[in-house]
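Undergrad: just need the structure, nothing else, for what follows:
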Amino acid sequence: MKIAVVFDTPARGWEDADFKQEIAAEVYEPEYDVADALMENGHDVFLIGFHDNLRRMLDRLEEFEPELVFNCTESFMGRARYDYGVAALLEMKGYRYTGSSPEALLLARDKATSKKILSYHGVRVPRFQVYDSDRIEPPSGIAFPLIVKPMHEDASVGISQASVVTDLDGLGERVAFIHRALNQPAIAEELIEGRELYLGMIGNHKVQLLPTIEITFDRIEEPSLRIATYSAKWDLDYRQRWGIKNIFARRLGAEARKEMERAAHIAFHALGLRDYARIDFRLTRDQKVYLLEANPNPFIAFGEDMANAAERSGLDYYDFIERIVSEALKRYEAA
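TA: Below you'll find the model as predicted:
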């Protein structure tokens, strides 16, 4: 099958041959893992990287005439909140593509609106308040400590230990930082202390739940600071220094597991997610499950959480990527 792999890149002007040369040289890029798996599975693969020139991307798609686009886009011009625009272009041009629709990408990235929808459907979420300006009012009905996040980012962008605030002054400082540094509203959520758990999903009408991943914080003693900051996720030196590991969750009670699975299914369908996703939870000491957010575009590189969970369930990396292709094709065939 002819499959175009579309992804954002800082490399301007590169063509398919340039990217394939890097794949052959085993240069690490997440999109290369996907493309390599597709080629190993026998597909005719064409890589289209873009930075700010969507016209060029559309021209390459028109030349290649793919039967499916594997959408690996994570941002546009370095801004994750604009990733929906690529899906929207693919949709308007009539291309079949993997992953969630532009509407679902927008909705899931809006931390406030998605929480309102999930709460309406009976899913427990942290209470929150949105701050559009630097004028700080005491949060209504929410006790400190709070965790302050950017409204429209993912991958823990804008989240650090300083995101945890214990008073109104700290709240004001962090909200102002989000506005100044990331140019978007801030959302202040009640801080849920407990275990950080990630549940991957593959499918559409019938969704397969993958084994649960837990992020552990062995050398961070203060419970309120055991949070998935940007450094805790992506900085290897930081992770080693503080004993942070991603492991398969152990000793999950039956009731907690059942509630996580129920909430994950509700989130997947209520937010309109497609093909694959990851749902992030907190599990408190008294076994209450809180859904933190739904990620419609999780990291699917080889050796990362989603791929590892898929392998634990019996899908090696090649099968995992092929399963995403299969789910997308079945979705279009059923439409």
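
Undergrad: going by C-alpha atoms from here, please, whenever you check contacts or count neighbours.
TA: Will do.

Undergrad: name the SS class of Asn308, please.
TA: Taken by DSSP: H, G, I helix; E, B strand; the rest coil, the conformation at Asn308 corresponds to helix.

Undergrad: who touches it in this structure?
TA: Contacts for Asn308 (C-alpha atoms under 8 Å, 6 or more residues apart in numbering) come out as Phe302.

Undergrad: please give the structure of this sequence too, so both can be compared:
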Amino acid sequence: MEMQLKKVLIITGPAGDAQGWGDLGVTETLRDALCANGKSARIAFVESMEDVTRAIRNHTFDIIWSALYHISDRAEIVGLSMADDAWLADRFDGLGLPYIGPDARTMKQLINKTETHGILQAAGIAVPDHHQVDAGADLPRMRFPAFVKPSCESRSVGISDDSVVENRTQLAARVAFIHREYEQPALVEEYLPGQEYTVLMLGNGGRQEFLPGIVTLDGEYGRYPILRADLRGVGVTRIKRAETLADESVALCRQATETLNCLDHVRVDMRLDRAGRLRIIEVNGIPGLKPVKSWSPQIYTLYHGSPQGPDHDYRQMVNLIVDSALERYGIG
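TA: Here you go, the predicted structure:
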């Protein structure tokens, strides 16, 4: 009997680049990589929850992979939808559908960095000293320099040299900027001046692995060694294998992903504080999947590089993610 191809329904939309792994071109590359390794993958481009419902009804599939946390009318930022009916994982859970990635509860926690920090801190996992500042709220008392960013973004959106503030006047100005430009709370953290690490979590159970890396830059930082928005997504960041603190970064990633119930494909970013200790700054529930440029493919090739080159490695990685998720659901 001929083995039936596993069918993957890939969901993306106008906000796929801001929220998830990349734009439609990246999604097409992901589809082709899955098809090249013996799967059947189709893309549904959605702009509303009605589109999502139609895509689910009109396609046959074994599992869903979505680049979207929630449906949003703002394609350039992630933001934070408070409406449960806008969250894709809520819809999938409600219909009992298998999908790749953490469940709806975890996705909502990961999008909101303040909530992520709070959960990890309560579990004794190292995060920066932090305060969320809502519109109209008083400014926190912080040790300067401090770092200000949107609470619910990714890809360094809202990050520039002005994100590092030296006094309360600068703090007030930057918080107001976040409120005005991104329409969400500002997250004020202690400034972490040290090296940035990232750890890729792939798979579940016996397939799971943690791959640590150090973030390097092909170019110049500005006034501060931070990853500004203009340094992300353009291929100027590179990952090299973590030769120091590799075990420590993996242990921290493992603790965080277990605490948050992360699944399938998650990346944990961390930096060294003033004392040289690693602290988690973000847990990314839908990491970028641009071939070569995104950190997940770079890290995978560092540890699983093949003679066939990075394109082959990319196909192996995305198929590992799908196969591990299928196994988690008992889909043989």
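
Undergrad: pull the number of nearby residues for His70 of the second structure.
TA: Applying other C-alpha atoms under 10 Å, we find 28 residues neighbouring His70 of the second structure.

Undergrad: who's in contact with the closest residue to it other than its chain neighbours?
TA: Nearest-residue entry for His70 of the second structure: Trp87, 4.1 Å, with adjacent residues in sequence omitted and distances by C-alpha to C-alpha, 6 or more residues apart in numbering. Shown in contact with Trp87 of the second structure (C-alpha under 8 Å, 6+ apart): 69-71, 81, 104.

Undergrad: tell me where the first structure has helices.
TA: Secondary structure of the first structure (DSSP state H): helices at 16-24, 30-40, 54-64, 84-92, 102-109, 111-120, 168-182, 230-234, 236-241, 254-270, 305-312, 317-334.

Undergrad: dump those helices to JSON lines, plus distance to Lys288 of the first structure.
TA: Formatted as JSON lines, the helices of the first structure follow (distance: least, C-alpha to C-alpha, whole Å):
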{"stretch": "helix 16-24", "distance to Lys288 of the first structure": "44"}
{"stretch": "helix 30-40", "distance to Lys288 of the first structure": "34"}
{"stretch": "helix 54-64", "distance to Lys288 of the first structure": "45"}
{"stretch": "helix 84-92", "distance to Lys288 of the first structure": "33"}
{"stretch": "helix 102-109", "distance to Lys288 of the first structure": "22"}
{"stretch": "helix 111-120", "distance to Lys288 of the first structure": "15"}
{"stretch": "helix 168-182", "distance to Lys288 of the first structure": "26"}
{"stretch": "helix 230-234", "distance to Lys288 of the first structure": "24"}
{"stretch": "helix 236-241", "distance to Lys288 of the first structure": "27"}
{"stretch": "helix 254-270", "distance to Lys288 of the first structure": "7"}
{"stretch": "helix 305-312", "distance to Lys288 of the first structure": "23"}
{"stretch": "helix 317-334", "distance to Lys288 of the first structure": "31"}
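
Undergrad: gap between the closest residue in space to Leu171 of the first structure that isn't next to it in sequence and Glu196 of the first structure?
TA: Among residues not flanking Leu171 of the first structure along the chain, Val165 sits closest, at 5.7 Å (C-alpha to C-alpha, 6+ apart). Val165 of the first structure sits 19 Å away from Glu196 of the first structure, going by C-alpha to C-alpha, to the nearest Å.

Undergrad: cool, and Phe281 of the first structure?
TA: Taking C-alpha to C-alpha, one finds Phe281 of the first structure at 6 Å from Glu196 of the first structure.

Undergrad: what do you get for Gly303 of the first structure?
TA: 19 Å.

Undergrad: between those two, which has more neighbouring residues?
TA: More neighbours surround Glu196 than the other of Gly303 of the first structure and Glu196, with 23 against 13 (other C-alpha under 10 Å).

Undergrad: one step back: ok, and the most crowded of the contacts of Trp87 of the second structure?
TA: Neighbour tally across the contacts of Trp87 of the second structure (other C-alpha under 10 Å): the maximum, 28 neighbours, falls on His70.

Undergrad: spit out the contact partners of Ala4 of the first structure.
TA: 45-48, 61, 64, 66, 68-70.

Undergrad: again, 7 Å this time
TA: By C-alpha atoms under 7 Å, 6 or more residues apart in numbering, the contact set of Ala4 of the first structure is 45-48, 66, 68-70.

Undergrad: and Leu97 of the second structure? What does it align with in the first structure?
TA: Residue mapping for Leu97 of the second structure onto the first structure gives Tyr95, with TM-score structural alignment as the criterion.

Undergrad: cool, and Ala36 of the second structure?
TA: Superposed on the first structure with TM-score structural alignment, Ala36 of the second structure falls opposite Glu40.

Undergrad: for that match, which non-adjacent residue is spatially closest?
TA: Spatial nearest neighbour of Glu40 of the first structure, excluding adjacent residues (C-alpha to C-alpha, 6+ apart): Tyr318 at 7.6 Å.
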